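# from the sequence below, what's the structure:
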Amino acid sequence: MMPNFYCEYCGKKFPSIPSLTGAYCPKHPAGFSKGKHKLYEGGEKSQYFCKYCGAKFNSLQQLTSSSCPRHPDGFSKGKHAPAL
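Here you go, the predicted model:
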C-alpha cells in the first residue's frame, strides 16, 4: 500500500512528497497560492486536533478549513493548525 502525504495548511492528500512540495497551496499563510504546500509530518489518524484550541476533526481538510478562535494572530484571524 502506498503512503499518503498531506499538506499542513490545507489538508490535501498527495501521492508523493515532490508532488506536494512542488504545488502552490490555496491556503498558504502568505496568501492565496503565494507559497507551496507544506508537508504535515504527523501520521494518518482517525481524528485530528487543533494545536491552538484542541478542537477535534475527522480529517485534515476539515481542520484546516475553519477559523480558530484561539489563533495566535487573534480571534478567528487564522485557521486551525494540526497538532502532531
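
# can we go C-alpha only for contacts and neighbour counts from here?
OK.

# so where do the strands sit in the protein?
In the chain, the strands defined using DSSP state E lie at 5-6, 13-14, 48-49, 56-57.

# contacts for the second one, please.
Here strand 13-14 makes contact (CA atoms under 8 Å, 6 or more residues apart in numbering) with 4-7, 20.

# same question, the first one
By CA under 8 Å, 6+ apart, the residues outside strand 5-6 that reach it are 12-17, 20, 39-40, 60.

# now the second one, please; I'll put the structures next to each other:
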Amino acid sequence: MSNFYCEYCGVKASSISSLTINSCPRHPLGNSKGKHKLYEGSEKSKYSCKYCGTSASSISSLTINSCPRHPNGNSKGKHAPTL
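I've put the predicted structure just below:
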C-alpha cells in the first residue's frame, strides 16, 4: 500500500483524495488557507530543498523552516522538497 504526502507540510495519507480534501497548516497562502498538495516524488530516506539544498529525514522536518534562498526572498517562504 502506497503512502501519499503533502508537499507543503509532509502529512501522510493513505489515498490522494483523503490527502487533498483537508486544509494544510503550512500552505503558502497562510495557515489553512488552502488544501494539501500532493508530493509527486518517491519516498526517500532524505529530502532536499530544491532552492538551497538543505536536507532532512522527512518532508515535515524539511518544510517547517524558512528557506534563505526562496524565490519570494530570504526567509519569505519554506523549504520545498525536490522530486
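
# on that earlier part again, quick one: which of the contacts of strand 13-14 of structure 1 is nearest F32 of structure 1?
Taking CA to CA as the measure, F32 of structure 1 lies nearest C7 of the contacts of strand 13-14 of structure 1, at 14.5 Å.

# what is the neighbour count of that closest one?
24 (other CA atoms under 10 Å).

# likewise K79 of structure 1?
Using other CA under 10 Å, K79 of structure 1 has 22 neighbouring residues.

# ok, back up a step: who wins for neighbours among the contacts of strand 5-6 of structure 1?
Ranking these using other CA under 10 Å puts L60 first, with 26 neighbours.

# and it, what pairs with it in structure 2?
Mapped onto structure 2 by TM-score structural alignment, L60 of structure 1 lines up with I59.

# am I right that its match is in contact with T82?
No - at 9.9 Å, I59 of structure 2 does not count as touching T82 under the criterion of CA atoms under 8 Å.

# what residues are shared contacts of these two?
Common neighbours of I59 of structure 2 and T82 (CA under 8 Å, 6+ apart) are Y47.

# and the match of L60 of structure 1, what does it touch?
Shown in contact with I59 of structure 2 (CA under 8 Å, 6+ apart): 7-10, 47, 81.

# what is the nearest of the residues you listed to K33 of structure 2?
Distances from K33 of structure 2 to those, taken by CA to CA, are shortest for Y8, at 12.2 Å.

# ok, so what distance separates that closest one from H70 of structure 2?
To H70 of structure 2, Y8 of structure 2 is 14 Å away according to CA to CA, to the nearest Å.

# among the two, which residue is more densely surrounded?
Neighbours were counted for Y8 of structure 2 and for H70 using other CA under 10 Å; Y8 has more, 25 against 18.

# would you reformat the contacts of strand 5-6 of structure 1 as JSON lines and include distance to K27 of structure 1?
Output for the contacts of strand 5-6 of structure 1, formatted as JSON lines (distance: CA to CA, whole Å):
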{"residue": "K12", "distance to K27 of structure 1": "10"}
{"residue": "K13", "distance to K27 of structure 1": "14"}
{"residue": "F14", "distance to K27 of structure 1": "16"}
{"residue": "P15", "distance to K27 of structure 1": "19"}
{"residue": "S16", "distance to K27 of structure 1": "19"}
{"residue": "I17", "distance to K27 of structure 1": "18"}
{"residue": "L20", "distance to K27 of structure 1": "13"}
{"residue": "L39", "distance to K27 of structure 1": "13"}
{"residue": "Y40", "distance to K27 of structure 1": "14"}
{"residue": "L60", "distance to K27 of structure 1": "13"}
